[in-house]
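Asks: Next input, structure requested:
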Amino acid sequence: MILLLAVACGVAVADVYFPQAISPLVAADLAISPGSAALVATAAQLGYAAGIFLLVPLGDRVPHRPLLVTLLVLTCGGLLIAGAAPSLAVLVAASAATGATTVVPQIVIPMAVGLTAPDRRGAVTGTLLSGLIGGILLARTFSGTVGAWLGWRAPYLVAAGVVLVLALVLAAKVPVTTPPSRQRYPALLAESLRLLRSEPELRRSCFYQATVFAGFSAAWTSVALFVTGPAYGMGAPVVGLIALVGAGSMFCTPVAGRRVDRSGPEPVSLVCLLGAVLSAVVLLGGLARGALGLVALAAGLLLLDIAMQAGQVANQARIFVLRPEARSRLNTAYMTCAFLGGSVGSWLGVRAYRSLGWAGVCTLVAVAAVLALLRHLLRAGGQVAVTADRPEPAAPTPAAR
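Replies: Sure, this is the predicted structure:
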């Protein structure tokens, strides 16, 4: 069942990410600028953020099986509309709608955590996220390759067929679950906001993921423009191959999950934030061009992928223990912030690339990661200070002895 749910996470989330690799093909076919074509990927992420806020809280209110199947059927319809879109406006609207319904992983992960023993939750979360990562990264390879052979519409149509098959499988295999909440829908939405206000650890995890994901989205949205532009002059399949190298990160999240189960989320968060900063330095090597530049791009994106996804394992482990009865609502607040950060990162990444080139994108990745790292170090320093100020326990008196 965990393997099936991991596949479901990967297939569902792929529909948000595969437009990133085919934006140059969209631009050429619709006779628009590459920057305008990049709006398709940005719209998908904004739609995903909206879907997380509006739909994921239903995971605490509606039985999981009908909810997941309904969302996948709606996703299939959105993909079909996008694949037949006659203009950029229709494509952007369909992309946003598809993103909104492609929130299956954010319902599956809290569901699986609730069905798992506490000492295995990190490992299960890591396994599910490895499926999600595989979907994110292999989606770019799939769309870049299929798009180069059959045009940019083909990935949408193929994805629609795969999603429909997945809906049928989940309808037969997902276990029956009892929702933990009977709150009305408006109360569910309001609860996510209240949790964000009342839980400092939730806010901290949101900040970590929003900043790192902003850098991640900026890099991946811009790398297609960089590789297919004058610096390299290569096609969309090369972007897909770079993404294929990055798929190696899917093997790291189960390891991060087991480490979280043993040591807690804080050491894992620190390593991941340091890795995100280092990835910006490695990505600068892409300015070398040629084979060396491509190796630097692949290595830097792989490191950034690992840092972002393993960091998510730590962040979700941190928030899921706060309110066990409200895991979907906690995940709603967390993932909404994360994808708002990702959407801003995509928007800023294209503008940084236009104004400052690839060096500007790398600077944006570094600044986002450093902000999260400083927040983590300041918290660690504050904890040390509180511990140091805490008075030593008094020695027991002879009578007490």
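Asks: all contacts plus neighbour counts: C-alpha atoms, from now on.
Replies: Noted.
Asks: Quick check: the gap between residue 159 and residue 75.
Replies: As judged by C-alpha to C-alpha, to the nearest Å, residue 159 and residue 75 stand 10 Å apart.
Asks: scratch that, residue 201
Replies: Applying C-alpha to C-alpha, the value for residue 201 to residue 75 is 33 Å.
Asks: Here is a second sequence; please produce its structure as well for comparison:
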Amino acid sequence: MNKDNGIMSPSISKGLVFLMAVTCGFTVANVYLNQTLLVSMGNTFHITAAQAGIIATIAQVGYALGNLMLVPLGDIFERRRLILNLLFLVCLCSAASALAMNFPWLVIANLLLGFFTIIPQIIVPFAAGLSKESERGKVLGNVAIGLVCGILGARLISGIVDSHFGWRTMYWITCAATVIIMVLIRFSLPKSKASNTVKYGKLLFSLGPLFLQEKVLRRACLSQGLMFGAFSLFWTTLVFLLSEPPYSYGSQVAGMIGLVGIGGAFATPIIGRIIDSKGANVANMLCMSVSLLAFVLFLTGKLFLIGIIIGALLVTMGTQANQVACQAIIFQLSAEMRSRLNGIYMVMTFLGGALGSYLGVLAWTRFHWIGVCVLGIFMIGIAFTSLVISEKPIQEIDVKS
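Replies: As a prediction, the model looks like this:
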């Protein structure tokens, strides 16, 4: 019996890990599937694709707010019921998006869809609590496969559905898939017992002091924030590179390269095993080294497309595996505060990604592809240096709420 975090269930099974991974993939996809639907949405409401781009932005804003305001609830509510309630709200928001009669309606529906679709960040600490300490890295790595596949696969699947059936159909498919997942979660996911009775207001006010108090948490946020920032600046500017000579490709080719990145998802279980056997710090350094190698390969991108393709695989492997390594570190801090720790961590990761996208466009505008690559190397280099010079081995400690 696993007593960690008050979970009243046997050790986690492979089937349950698979269900958690699938749930993470289908739900996180809601934040990204709109990115390939923007042109069609613009045509429907007679606006430009650039104006429709606010939908993609607002969905990610909603996701960031959800990580800050909803993820910590996993520390005070029974998690299966919380997940089911959030899935129900996601279902309603997907239907509202499909039924949108005007552009403001669609914007609001996507804001709420992003806000409620933070279910993966409830599931990840849930999975950590269900698993034995000796296999926690492996379990988190397996669950992370679903996250990566959802993020990278959403654009491809939504593009195919849109081209054949229209953008509204994609939201109806999401709605139907969410109902199926609700049924599976209801009958397969064990109940948890929340061990924290903190009121919601006090819970939110505890986030700032928690971030300032925990050096381990701050370093994990810096590490993954910069890694995800470098990841985002690459994917944001890739379409610019491919649209210019010698390639002169459309955005569809960038999407196809994204499929290569899905292969990087399967590095997360490997890094999970390294975490369990060698420690999370070793895993961190390995992940950063892989991403640094990716940006070195990107420097050849003006001449060799194969360098871009291999680099896309490596940067996805490094970034997603590093996320698992950092989560393994912060989850050692407190079983009772894992949702809050994960909420803070994901908000900082998201901010790093937004910063990377913004700086990537600036680097491209002024220095083109060389500037993008140098910036990526610089961001990962800062994260790598902070890890090397700052830390003694992590010991398991108990944080009192």
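Asks: Look at residue 201 and residue 75 of structure 1 and report which has more neighbours.
Replies: Each of residue 201 of structure 1 and residue 75 has its neighbours counted (other C-alpha atoms under 10 Å); residue 75 has more, 28 against 14.
Asks: Just tell me what the more buried one corresponds to in structure 2.
Replies: By TM-score structural alignment, residue 75 of structure 1 lines up with residue 90 in structure 2.
Asks: what does residue 180 of structure 1 give?
Replies: Checking with TM-score structural alignment, residue 180 of structure 1 has residue 195 as its match.
Asks: what does residue 165 of structure 1 give?
Replies: By TM-score structural alignment, residue 165 of structure 1 lines up with residue 180.
Asks: What distance do you get for its match to residue 206 of structure 2?
Replies: For residue 180 of structure 2 relative to residue 206 of structure 2 (C-alpha to C-alpha), the value is 36 Å.
Asks: ok, these two, which is more surrounded?
Replies: Between residue 180 of structure 2 and residue 206, counted using other C-alpha under 10 Å, residue 206 has the larger neighbour count: 14 against 10.
Asks: Excluding sequence neighbours, find me the nearest residue to the aligned residue in structure 1 for that one.
Replies: Using TM-score structural alignment as the criterion, the counterpart of residue 206 of structure 2 in structure 1 is residue 191. Of all residues not flanking residue 191 of structure 1 in the chain, residue 329 sits nearest, at 7.0 Å (C-alpha to C-alpha, 6 or more residues apart in numbering).
Asks: Residue in structure 2 paired with the one you found?
Replies: Match for residue 329 of structure 1 (TM-score structural alignment): residue 340.
Asks: and that match, helix, strand or coil?
Replies: helix (DSSP: H, G, I helix; E, B strand; the rest coil).
Asks: Next: residue 300 of structure 2.
Replies: coil.
Asks: for residue 246 of structure 2, same thing?
Replies: Residue 246 of structure 2 - assigned by three-state DSSP - is coil.
Asks: Could you report the distance from it to residue 304 of structure 2?
Replies: On the measure of C-alpha to C-alpha, residue 246 of structure 2 and residue 304 of structure 2 end up 10 Å apart.
Asks: swap in residue 31 of structure 2?
Replies: For residue 31 of structure 2, the distance to residue 304 of structure 2 - C-alpha to C-alpha - is 32 Å.
Asks: These two: which is more packed in?
Replies: Set residue 31 of structure 2 next to residue 304 and count neighbours by other C-alpha under 10 Å: residue 31 wins out with 27 against 14.
Asks: Identify the residue of structure 1 aligned to that one.
Replies: Matched to structure 1 by TM-score structural alignment, residue 31 of structure 2 sits across from residue 16.
Asks: All set, thanks.
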